[in-house]
Structure formats: structure tokens, C-alpha cells
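Student: Pasting a predicted model and its sequence here:
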Amino acid sequence: MTIQIPVLDDRSFDQLVRETLARVPVHTPEWTNLNESDPGVTILELFAFLTENLLYRSNRIPEANRLKFLTMLGIALQPPSPGTGLITISNDKGPLAPPLAVPAGTEVRAGQVPFTTGVPMAVLPVSSAVYYKQPQTALDLATQNRYKLLYQTFLESDTDILTFYKPVSLDPPATGRPDPVVDLADQVNGTIDRSLWVALLAPKNADLDAVRRAIAGQSLSIGVYPATRTPGQVLPPQNTDTPAVDPGLVFEIAAPEPDTSGLSGPGIGVGPARYTRLPVTYAEAVLDRPGLVQVTLPPYEQLLLWAFDPEEEGTGDFPPRIDDAAVAARLVSWIRLRYQPTTAGTGTGSGTGSGCDCGCTGGDSAADNGSHTTLASLSAASDAPTGRITWAGVNATRAVQSVTVPSESVGIGKGTPFQTFTLARTPVLGDGAPHALTVEVQDIDGTWHTWSEIDDIYAAGPADAVFTLERATGLLTFGNGLAGLRPPRGAAIRASYSSGGGLQGQVAIGGISRSVVLPGGFAVTNPVPTWGAGDGESTADGESAVTRWLRHRDRLVTADDFRDLTRRTPGVDLGRVEVLPLFNPDHPGEPQNWAGMVTVLVIPRSDPLRPQTPQPDRQFLGAVCGWLDPRRLVTTELHVRGPEYQPIWVSVGIATLPGQVPSIVEQAVAKAVQAFLSPLTGGLPPTAADDGLIAPAASGTGWPLGVDVRPQDIEAVATRVAGVRYVDSVLIAMTDANGSVVSPVDSVPISGLRLPAATVTVASGPAPDPAGLTGGSQPAPPTQVPVPVVPDTC
């Protein structure tokens, strides 16, 4: 039974005035002038005003008690999360040498929203154009025979065959258009050689030899943005082995042999298609989430291009042919990003040696001499990367929505227990911030000592120099001498930190466009939208989380714990969470009793690309994984997935009441059926519980998992729409496992992570055949056809 909390008094100012004036004839009948101009009435209104304020404050006592209880439990409100993105800095008109050093902490802006770079980089005087070799399957036999004759001399043995492709430019994403995607693992429809080719281009009108000298031996920062659509992510059971970072791609540069004859000119080499693996100095798992890889370019003598014979350009392992003469004239060198499915790793790297046990991966980069560098990782593990890439570019770094506050004077120590100080800018960013929080206290001789942050001040010993921080409010709290040291009287205290967060950090493509730090001739932009920005948790949300926190204690044990904690994930707008214990999404047809395995289904509240069938993208799933990972048990294998939508077509025939406009009623029925089958607002009507009472309605929380779609349910929904006299018929069509349309069906089975994705049509009279809405059977998957290289000109 729910406890009813009494309201002390809910009377308003007007009610108090009316009740007071009503007592006047009883106690003072001689007082007859009760107009507002009477001084006595003015005194009564003053009394009502003061009483209303007193009642308001009294009624807030329970709220104050709940908030105080929240503070005592140590439940902090989730602060706003910052937006994160990849930016590129280009040297359009600046000097070629030396390269511009951009340290971590450099500020760039999207309007008035500040961002700070998180990884140092050097801006080289080159830009990039990205190409891939797309298999060509539309050649007729005559064309194939013609090119076979043309390129017959390139076959070295009888077992060699020609394969055809066309060079395609991987254009940057653009607002309002679907993101371009190339799958390096797909040699049928993606790339013929599992590679991306990055052409390093000199600035317009620049001397190519001077550009080669400027970039020789320098560090080049390459950004990669994988495709946002991914089936899900998995956190395997934790272990103590932390492998090194493997970006999942091999970075190689063109390595022709020097032309000893001297006839080719500077920067031109000869010989077969050879490539040198570039040494990697910093790496992140760029196939798993947006990230960076920094490589060291070879010396000037090895920055060469091939001098091609007729018909040789673009053949074999040579880079794709560039048909734009203006672009080809600016070409400095080629870098090949080659996909290796057997070594592709996951996670993100920091290059700092810090790591965790959440499935971090890593890799090494070896030069031709056998040397290599091992890099550490910090990440949430995911399913094996698929090789799907949306964007790649050079001179890239990461930017976080934040402002760096260096050496802020916090205050002067008083020597008292539990001293508190408030930082000037809030919220204070935590892990992943460009500038980690540093609090220093000055001792008697003027030496600054760094104190450490701790979650619970009472867990510290008397000699521990620690403090706690409420990131949302910026409140610093020091110990009492028994639990943590006390800053001595007169000691200066200073702090350095990063502050930022909020939905304003969600910036579209090209929104980050200026920086007061960059010199003239340099430009900054974000080629992909930022991600992860979100508002903080409200006080009301924090109050409602008290009972759930007492149940789960910030640890994932029961299904309710998974559900409650997933909903508190910062930086994402969750519309629905479902928890399936002992469920393996990779084996949906088998009996589900997988010990230690939990699957969490998450659906975003909105999806601009698919409003009716929202799907979480890669950043959304990564945020949920990163939030749940430190709270799960070490033996739990956690899968975080989006829904799998089952396409269905629903046709409803109705009869309308007299006086109703059929078209309006039909639209209302279609809207009601669509909402009924929605993954966010759908659901069945109330059902009878075992005790004979009516159970709570499932409507409004999304179509339930494991509940088949039946015509009878849709008929019940359509009948309840105003203006409907009766439902004539309901027909449903669906696709089977082979992609063929089956119509009509008695029901649509929904199992595992599947949810209906409905297309609804409503007509007056009998329901139309839903098979006519499907456009026929689904096209069969393409068959792999060997295709030869197809140059545009011969």
C-alpha cells in the first residue's frame, strides 16, 4: 500500500483572505466596511501573505528532508555530459614549415560554445582525399573481353585473373544526407582490396618538393569515423590481461624504389607496387569508435610516387587512378589503410600506459626493421569491428566541450574539520576531460602538494591527503583529521580542471569553425557531428532514484539493477530499456539459459533517420557500455543491443459512422494502429491478473518483447477510434526467412530482440491486400562477380 504523505496546508493567499474575512461578522459585527481600501482589510491581506509564505516553506520540509537524505546516502546528481567530436585543422595559406604544433588544451569554438582539444598534434601542410576501389559488376561480356585484351600483359601466370573496379571518392558526410559508408570487409560490394587510399595533397599553388621536405619525418594525425550503425556491443567477463591497442587497420605508405638514373625528377620513383608500414606513436581502436591514429612519415628521400607506364596506373596493388587533373597535380604521396580482420581490435587507446579490464584491446605498429611500439588501452569492449567506415582524414584531433581552468585560487585553509570550498565553474568534468582535476595545497615552506580525489572521505586514514568533489556543484570537501587530512590554517589551495557539458555541445557538421589561438592561414572544422552531449539529472530525478539506489547500491546484480542503472546513463536520451537475463542475442533460436550472460535492449527516444524504428548508433551503445562496465560483476558477460525490426504490412478496412469524413477517420485509425505497434508508445491493453484484478496496462511503454502481432488486437484498437462504426477486416503481411512476402498471415511471431516495424494503410470497406504495399519480394543478395580494373580512359 502506498504511503500517503500529508500536505501540511495547501491554502493560497486568496483562500486565506476569504476565510479571514468570513470570520469578521462573527467576531466583530460592527466592522462592516470590508472593501480593499479599508486599513483593516489591508492588515488581513498582509497576514495572508505572510501565512502563505510560511505554509510554502513548511510544505517544503519533506522535500528538504528527502534531499538531505539523498546527500547523506552520497547519491550525487548526474552532471551534464560534454559533447565530443573529431576536428581537423588545415593549413590553407600558412607557412609550409615548420609544422604548427597544436598542444592538448587548445580552444576552438562552435559559436559561443567552447571546445578543447584532447590529443596533441602537428598540423602538416597537406590535406587529404580518400578513395576506395569499388568492385565493378555491371560490365557486359564485350567490355570485359576488350579490357582483358588491353591488360593481358599484366597477368604473370595462367592462374591469374583480372578483377575490375572503379575508383570512388569517399566524400565527407553532409548535413541532411545519409552518411556515406564503405565496408572494408566486404569484397563484393565494398572494396576489392579491403583498403582505403588516402591521397596526401599539397596546398593549392604550393611547390610539391617543398611540401615533401616540410612533412618528411613528421607525425601525421589521422582521424577515422566508423559507421554509426552497429548491431550492438558486448562486455565479456573481465580478466587481468590487458592487451595493447590495435587500431584494426594497417597504415602503409607508398614506397617506390628511388630512380638512380635521375631521369624521373624529384619525388618520382620506379619499381613495383611496394609499401612501407608506418610506425604508430599513438593509436585508438578506430573501427570500434571514432578515434585517432598518429603515424610517423618517412624521411624526404623515401617520399616518392611512381612514374607509370601507359595503362599501368591503378592496376594491381597500385593506388587508384585520379582522373581529376587538378587533384592529381597536388598529389604528394599515398597512405593505404588496410583492413586486417584477423587482428582487428576493439577499445580506445590513450598511449599513456593506463588501462582497465573491460575488454581493452591493442595493437602495435612495426616498421620494416622489426621495431614496434606497444600502446595501452582504456575502453569498453565491443563486438569485433566490422570495417565499416564513414570518414577518414588527416590533421585530425579530438575536441571535448569544455573550458580549461588553470590554477584557480580556491581559498585559504582554516584548519577546521570538513572544510568546504566551491569551484568557480561547474560542472567539473571527470574521466576523459582534456585537463584532469588537480587540487594542490601549499605547505608552510611554500611547496605545493597534490591531493587525491576519493569517493568516500570516511574511507581515508588520518594521514591521507584526499578530498571529495561534487562535480555538478563544484563543492570540494576535505577531511576532519581522523578521516583524511585537514588543510592547515593559512594554507593556500588551488585547483586546475576542465568544466563543460550540456546539450549545446551537440554540434552539427561544420559547427566548430573558429579559434582565437590558431594563426592566420589555418582553418578548423568538424567533418562529423559531435556526440555524447546531454543535460544533467534534475533534483526530481535524483529524488526518485533514492529507492532504486537503496536496492541496487550502484551495482548490477538483478534485472531491476540493470534496468535502473541503464536509465541513468549520462549523455544519451533513452526511450526504452529491456533486460533479458541468461539471453544470448547471437543464438536467438536456441534455449536461452546462458549462465552469466545478460542482454540489455536499448532504444533511443528519437532517431532523425528512422523516426518510426529508432536504432541506437555506435556512440549511443558505447556510452551505455562505458556506464555499465564498472558496475557489473566480473563474471557477467553483458550484451548491449538495439532492436531487430520485423517488417510487417497492416491493412485495415473500416466502416465510418454517418456524418463522419471517411478520410479523417481513416487517418486517425492509421495513427492509432501505428502508435499501438510502436516500439516506444505501443503495447497491449490491460489483461486480467491471476487474482482476478486488472493488471497495470502495458500500453505506452512500447510493444512487448515476445508478443505476437495478431489481427484481433489491431481490430480492437481500430474499433476504439472515434468515428468508426465497425472494422470490416484486418489483413497482415510479413516477410519470411528467405525475404519472400507472405500474405495474409494469422499472426506475426515476435521473439528475441525483434519488434514490429509496421506500414499501415486504412481504407473504407474491405481491407486491401497488404501484399500490394510491400513492392513485391525482397531483392536477392548480389552474387560475387570477378571484375577487372576499369580506367575511365585508355
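Tutor: Nice, I can see it.
Student: CA atoms for contacts and neighbours, from now on please.
Tutor: OK.
Student: and the residue positioned nearest the centre of the chain, how far is that from Val428?
Tutor: Residue closest to the mean C-alpha point of the chain, counted by Cα atoms, centre = their mean, is Gln619 at 1.7 Å. Distance, Gln619 to Val428, by Cα to Cα, to the nearest Å: 22 Å.
Student: Now tell me what touches the helix or strand encompassing Thr547 from outside.
Tutor: Applying DSSP states H and E as the criterion places Thr547 in helix 539-552. Outside helix 539-552, the residues within contact range by Cα atoms under 8 Å, 6 or more residues apart in numbering are 66-67, 70, 75-77, 558, 560-561, 564.
Student: Run the chain-centre distance for that helix.
Tutor: Averaging C-alpha positions (Cα atoms, centre = their mean, to the nearest Å) puts helix 539-552 26 Å from its chain's average.
Student: And stretch 721-730, by the same measure?
Tutor: Stretch 721-730 sits 43 Å away from the centroid of its parent chain (Cα atoms, centre = their mean).
Student: In that stretch, which residues are buried?
Tutor: Of the residues in stretch 721-730, 721, 723-724, 726-727, 729-730 count as buried by neighbour count, 16 or more other Cα atoms under 10 Å.
Student: can you list those in a markdown table and add secondary structure?
Tutor: Converted to a markdown table, the buried residues of stretch 721-730 look like this (DSSP: H, G, I helix; E, B strand; the rest coil):
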| residue | secondary structure |
| --- | --- |
| Val721 | coil |
| Gly723 | coil |
| Val724 | strand |
| Tyr726 | strand |
| Val727 | strand |
| Ser729 | strand |
| Val730 | strand |
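Student: can you list these in TSV and add distance to Val211?
Tutor: Conversion of the buried residues of stretch 721-730 to TSV gives the following (distance: Cα to Cα, whole Å):
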residue	distance to Val211
Val721	71
Gly723	74
Val724	74
Tyr726	77
Val727	74
Ser729	73
Val730	70
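Student: next, the one to line up against it:
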Amino acid sequence: MLPRLSLDDRTYENILEDARRGIPKRMPEWTDENAHDPGMTMLELFAWMTEMQQFYLSRIPDANRRKFLDLLGFAPKEAASARAEASFGAIAAPVALPRGTKLKAKGETFETEEQVRLVPLSIERVVTRTEREASDMTASNAQGDVSYYAFGREAGRGSRLYIALDREPLLGQLVTLSVQLVNSDNLFGDRVVPSAKVSWKAYGLDEKTQQPGWLPLETYEDATVHLTYSGRITFFFESQLLPVIVHPANDRPRYWICCTLEEPGYEFPPRIDRLLLNTAMAEHRDTKSETLDFNGPGLSRWRLEADSYLGRYGDLRVQVREEDGRWREWRQVAGFDGAGPEDRCFTVETRADGARAVRFGDGVRGLAPPAGKGNVRRIHSDKTFGGQRWLGRSNGLPNQRFELFDLAVRRREELRLQVGEPGEKPGEWLWEDWLPVESFDRSGPLDRHFVYDREKGEIRFGNDENGAIPSVCAEPNICITVCVLGGGERGNIQPHLLTHWVLPEQRALGLAVTNAGYGSGGEEAESLSDCVERLQLELKRPFRAVTDEDYASIAKETPGLKVARVHVIPAYAPGRSAPSPGAVTVVVVPDNDQKTPMPSEGYLRTIAGHLDDRRLVTTEVHVIAPEYVEVTVHATVIVEPYFTEENERIVKALANMLRPLGGENGGWPFGRTVHRGDVYSAISRVNGVAYVQELWLEAAGRYARKSASGDVLLPPNGLVYSGGHRVELISRTQV
């Protein structure tokens, strides 16, 4: 008998009792709860059915749960790799590191995500300047333990951020600046409209006028969206830079670039952790084998270049796809002198930087690959991976299984196989690609699929009904072409641990490397129970804006923005006095620490674009800012004798109530009238208060109005904030 796995420990009696307790709340008109009532009979029936349902649900195995999740389009998430920003130093001359350069941090391997071009430049000084002051932030930027505001706390128009380079950049050189901001993730939406605009300039020589000055600096790429998010900015220096003195760095002239705030409007003034040059994103992974496909142009003497870490330092194989879809292995030769027009061969040419290019024949001496889309493939593998790439040979039987042994691949898509057959000539092989799938449920008898079981570390093939069977062979013919290790929480490293090079050839360059920030984002594979819980949340999550709650929920989840509060006003359009049945107005408040948080124009446009994709076709959506009304309380309060000096506590209680964000309920409700009775109640709850003798309210703002009874009236999108409250305390003994 299967063990009972209790998903719900409630018994029949518990379920029935819970239902009976809900009767007065849900149906107050139901007063007869005796056994003879037909309604009670129905409750008993459904309580019994619920208990039986829980009984059977407790006996559903994990395999069935996975099938149910698959029917809903869900599956447990695979392990995620952490990412860390590696910064390089001690650069004596320009150098290019290939994509996939391997670095070590406490035994964990990281790889650069792209090619890194390092230039002998470093940041020497950092200066911020506002209307009020100029500050040297060099020490804070170098140490990285104290953040600083790029444009001051107010981020006013014309504020500047100056960055001095230790030497003059070369003309036509691309320089990448990494900007690390406080609490600003760089995983933002592609449709974010910047709230503010900045311009970049460099002090140099104007070629037209031959006069020195601040010249526009072309930004090749700006992933920070005008210093709104952490990211990288790539500059292109097309003019000669000149040294100049910038206060307060007055000791000597330097080569300066300047960022000027042209249009203010930040919800969060940019606060910088670090500014770094010569950086690259590194991912927690260890690639053992990779494939790169290219379009064959059909040209003679074609030179195929592909620069990567394994492409430089690993083993190289070349395959060309035949007309029947199979890949034929070509052989490497030293030269084409002895090659004939039908010889499938290639040579390898090594550049000065170590990159290797593949050269094909001209049709007379060596065959040239035909033209085609993705028909030429380079396979790079680690030199230590030669024996591990062979899984074994196929015996032609269904449901074959092969173990991966020490290859702990964490993600299904990072494992690829080929199954080979001997060719016409001795030593020649023809290969077919096999793709990974989660299960064979959707695989037909001709589908070249395999299933990778991460927990068991094995690969399974089909049975010729669900998934094809690999071709039988007397030699090992199942080969791994793509294999990537790494991932999980072990990649979440602390700063300054990513300091070791894996390869001695790269270590010999004399470059220094470290990670100034944390490595983050590494997660273990999702468990089945966590996946079920995520599914339940996703099913409740709105994806189409129909009700007011839908609009509020979707607006709060706008990618790239932090939204504190949302208020939806149906049948209302700004500027129209009459109700608008087809209109919906959404009022948004950004999440920041200002007294009256105001969204910028870009902020409103970003949310409007996000809602526009999810609204009904006939709905007119407006996204607006709140209208703030300042409320000042004047009160004479009678208190106990020992509390005559405690008016700050009353002022604090009023400020806590009259605030747009925070407090017990998240802030003052939109459009709700500030009644004098609310203020009476807030003051009376303060310890030591006997009663309120006099009280009146003042309101200030564009739409501030008061009723005849002295209450403050708010517009539909109105919020309040505290003014300078004046509270007079009188001892109870003096009345």
C-alpha cells in the first residue's frame, strides 16, 4: 500500500465546522442550521466530497504532477547562473580577451560573456558639481564603500559629473565606462522612457575652429538610460582631448569628460557606488564544448574566423552539412599542396593575438564548402574534454541509457549530442544532431530526441515510437558537441574573489582582475512544490486589464519602474467634466523618499505604454500624476499636567496620518476628504491627551478646497501631505 502523504490535515468534521462558521458572514439570512435543513445536508455532502478529493490528491505521484504542469505549460525552472562584473587593471598596452575567457573564484569558474577590449586607461579623479557646491569624490569612487550622488541630492538642471582620465585616449578609440548605481538593477524593460536626460562632453580641440572647449562626446551605447540604471556606456573619441584644470582638482591639468544633467526629473537621483573602466560581465559557467554555425558563401579560399576562448586554446573540429542534412567531418591539413579537388580538408591560420581562422580550398586544391545557411560548423572543446565527450556506442535497441559520469550539466539546453555513422571512406564519419526534450510525450518515431535526467546524470533515448533510436554501430558513435557546466547558488560570490586566471597563457599577460561588486543571480533548480506554488500565483496574476484591480496590478508591475501606489478612476478622463464611459484614468505614485513623490513625463509614458498593450481595444487609458494638497493642522489640546511639553508627539502622529506613502494603510486614500473628525481621532489617541479644545484645518494646493464645516476636499487623484502643524498644549489643571 502506498504511504499516505497528507496534503491537507483537515478531517470531515473540520471542513464541515469551517463551512458552518462562514454562514453568518456569507449568508446572514440563513438562520436555521439544524440537521433537518436541506442546506445543511448540502454542506455535509460537499464536506465529504472535499475530504475524498484531498484523499486522492495526497496519492498523486510526482510524475503525474509534472504531467499536469506540462498540460498547463509549466515546468520547474532549471538552475540559473550568477553574474559578476569583472574589472581589469595593470594594462600596459591595448589587448583583446576572447569571449569565454575563464576566471576563477574559490574554485568556481566564470566566463566573460563577450570579447573584452582593454585599453591602458584608468579613472584618476571624480568631481561632482551643483549650483551650491563642488566636491571631490575620488576616494569614495576608488574604495567603493561610500556612495555619492552624481548630481547632488536635488539633481537640478545643469548639475555636472566630471571624470578625469590618467592619459589621453587615442583618436577613434572606443572606451567603455561601467556605472554601478545604488539599488538600481540593470534588468529593466526595453520600453522604458528616461525620466531625465543627460549629455556627455569632453574637453578637447575643435577641428573646425582650432579652439579648445567642451565638445560633444559621442555615446556608442548607453545601457544606463541616462544614468537611471546600472549599466555600461561606450564612448567614441573622435576629437583630440586636451588637459584642463577642473575645480576642486586644482593640482594639475587632466583629461576630463563631463556628464551634464540637461533635463531633470529623476524619481531617484542617481547615486553611484563605483565608476569603472575596462570591465566585462562574467557568468558562472564552465564551457567544455561549443558549436558555432556559419553561412557558407560558396567562395574559394574562404577564411572562417571565430574568436572565443575555446577557439583559441581548445581542440578544433570542422563539419559541413550535406544535402541530406547530415554533417560530414572535414580533416585538418598543414597545407593544400597535395590536396585534390574532392578532398574535404582545411588549414588553420593563427593570428598574432592567438585567434585561429579556418581556411578552405579553392576547388582545385581542396574542396570549397557550398553556399548555404548555417551549413558550416566549428566545434571547439577543452583539451581535457577529449575522452569525456564520447558517451559510447548504440546497440540499436529501444530505451538506451548512458551515464554522464562527472559532467554535472544543470540546464537541459546546454547539452547537445551527435550520433554518427561511418562514411564511404575509412575514417570518415557522418553525424546527425540530436536535440534535448523534457519527455518523449510529443516525440514521433523519426524525431531525433533525447531526455537528460539531471538528478540521475543520465541520457535516455526513445523506443522508435516516441523518439527515434540511434543508429547501431560497432564503434563509439554518440558524441557530445555542446556541454556547459556551472550554475546554482555557489556562483553568488563576495567582492574581490574573482582574481585568478585559469590559463597560464593569459596569466602571462600580467593583467590584474577582480570583481568590485557581488556576484548575484545564481539559483538552484526549482523544486516541484515550488513550481506548483508559482503556478498558483501565476494563475491569479492578471495579464489583461479589464477590472480596476487589473489596471492597478499591471501598472505596479511595469518593468524597470518602482511604483509605490496606484489608483484607478473608472469613467474619468482628465480635462472632461462629464463622465467618460470608455475611459480609465490611472494615477501612479513613484516609490521614493521625497515628501511629495512626483512621476516624470517619461515615467508616465512608460506605464502608459505597458498598459496600452494589455487594455481592451475600446478602452481609453490615461496615466496621470497625483495632485498634492498640503494640510496644516491648528489645534489647542488639553493634556495631563506632565505632557505639556510633548507637542512633538502630536505633530508626529499628524504627520504619520497625513502622508502620501507609508503609515498603517500605505498612505492617505486617494481623493478622500480630510475630515476634522479624523484629526480629532488621531490627536486623541496620543498618550496624555485629555481632549481637543479647538481645531481647524488649512489647505494649500492647486485644487485645495474646504467645505462649510472646515473639512479639506480633495480631487479624485488628490493626496495630502503634512504642512507645518501648530499645536498648543494646555495643562488640564489650568482649564
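Tutor: The structure has been received and is ready for your questions. This structure is a prediction, so every number in the text was calculated from the model and none was measured.
Student: follow-up on the earlier one: average gap between the helix holding Thr547 of the first structure and the second structure?
Tutor: Superposed on the second structure, helix 539-552 of the first structure shows a mean distance to its aligned partners of 6.4 Å (mean Cα distance after the TM-score superposition for the first structure).
Student: Relative to the second structure, and after superposing, what's the average distance for the helix or strand just after that helix?
Tutor: Next helix or strand after helix 539-552 of the first structure toward the C-terminus (DSSP H and E): helix 559-567. The superposed helix 559-567 of the first structure is, by mean Cα distance after the TM-score superposition for the first structure, a mean 5.1 Å from where its aligned residues fall in the second structure.
Student: For the strand ranked longest in the second structure, buried residues please.
Tutor: Assignment by DSSP state E gives strand 249-263 as the longest strand of the second structure. By 16+ other Cα under 10 Å, the buried positions in strand 249-263 of the second structure come out as 249, 254-261.
Student: That strand - contacts with which helices or strands?
Tutor: Here strand 249-263 of the second structure touches strand 160-165, strand 197-205, strand 244-246, going by 3 or more Cα pairs under 8 Å, 6 or more residues apart in numbering; DSSP states H and E.
Student: mind giving me JSON lines with those and columns for mean neighbour count?
Tutor: Converted to JSON lines, these look like this (neighbours: other Cα atoms under 10 Å):
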{"stretch": "strand 160-165", "mean neighbour count": "23"}
{"stretch": "strand 197-205", "mean neighbour count": "20"}
{"stretch": "strand 244-246", "mean neighbour count": "16"}
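Student: hang on, the earlier thing: return the angle between stretch directions for the longest strand of the second structure and strand 197-205.
Tutor: Using axes from the mean of the first three to the mean of the last three Cα atoms, to 10 degrees, one finds that strand 249-263 of the second structure and strand 197-205 are set 140 degrees apart in direction.
Student: Strand 160-165 and strand 249-263 of the second structure, what's the angle between them?
Tutor: Using the same axes, to 10 degrees: strand 249-263 of the second structure against strand 160-165 is 130 degrees.
Student: Let me know the angle separating the helix or strand following strand 249-263 of the second structure from strand 160-165.
Tutor: Sequence-wise, the next helix or strand downstream of strand 249-263 of the second structure (DSSP H and E) is strand 271-277. Interaxial angle of strand 271-277 of the second structure relative to strand 160-165 (the same axes, to 10 degrees): 30 degrees.
Student: what's in contact with strand 271-277 of the second structure?
Tutor: The contact list for strand 271-277 of the second structure (Cα under 8 Å, 6+ apart) reads 87-88, 121-123, 141-142, 144-150, 175-182.
Student: Now, these that are in strands?
Tutor: 87-88, 123, 148-149, 175-181.
Student: Now which of those residues would you call buried?
Tutor: Among those, the ones that count as buried (16+ other Cα under 10 Å) are 87-88, 123, 148-149, 175-181.
Student: whereabouts in the second structure does stretch 149-159 of the first structure align?
Tutor: Under the alignment (TM-score structural alignment), stretch 149-159 of the first structure falls on nothing in the second structure.
Student: can you tell me which residues contact Phe188 of the second structure?
Tutor: 229, 559-561.
Student: Of those residues, select the buried ones using a ChimeraX command.
Tutor: A single ChimeraX command selects the buried members of these (16+ other Cα under 10 Å):
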select :229,559,560,561
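Student: possible to save the contacts of Phe188 of the second structure as a markdown table with secondary structure?
Tutor: Shown next, in a markdown table, are these (three-state DSSP):
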| residue | secondary structure |
| --- | --- |
| Tyr229 | coil |
| Pro559 | coil |
| Gly560 | coil |
| Leu561 | coil |
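Student: which of the contacts of Phe188 of the second structure sit farthest apart?
Tutor: Using Cα to Cα, these reach their maximum pairwise distance at Tyr229 and Pro559, which is 12.3 Å.
Student: Strands along the stretch 601-735 of the second structure, start to end?
Tutor: Assigned by DSSP state E, counting those that start in this stretch, the strands in the stretch 601-735 of the second structure fall at 620-624, 627-639, 689-700, 705-706, 712-713, 718-722, 726-731.
Student: Can you get me a residue count around Val192 of the second structure?
Tutor: The tally of other residues near Val192 of the second structure (other Cα atoms under 10 Å) stands at 20.
Student: typo on my end, Ala555 of the second structure
Tutor: Neighbourhood size, Ala555 of the second structure [other Cα under 10 Å]: 26.
Student: now the strands for the stretch 151-300 of the first structure?
Tutor: Under DSSP E, counting those that start in this stretch, the stretch 151-300 of the first structure gives strands at 165-169, 182-183, 195-201, 219-226, 232-235, 249-254, 257-258, 268-270, 275-277, 280-283, 291-296.
Student: Using TSV, lay out those strands together with distance to Asn584 of the first structure.
Tutor: Shown next, in TSV, are the strands of the stretch 151-300 of the first structure (distance: least, Cα to Cα, whole Å):
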stretch	distance to Asn584 of the first structure
strand 165-169	39
strand 182-183	26
strand 195-201	33
strand 219-226	25
strand 232-235	11
strand 249-254	29
strand 257-258	53
strand 268-270	54
strand 275-277	39
strand 280-283	31
strand 291-296	29
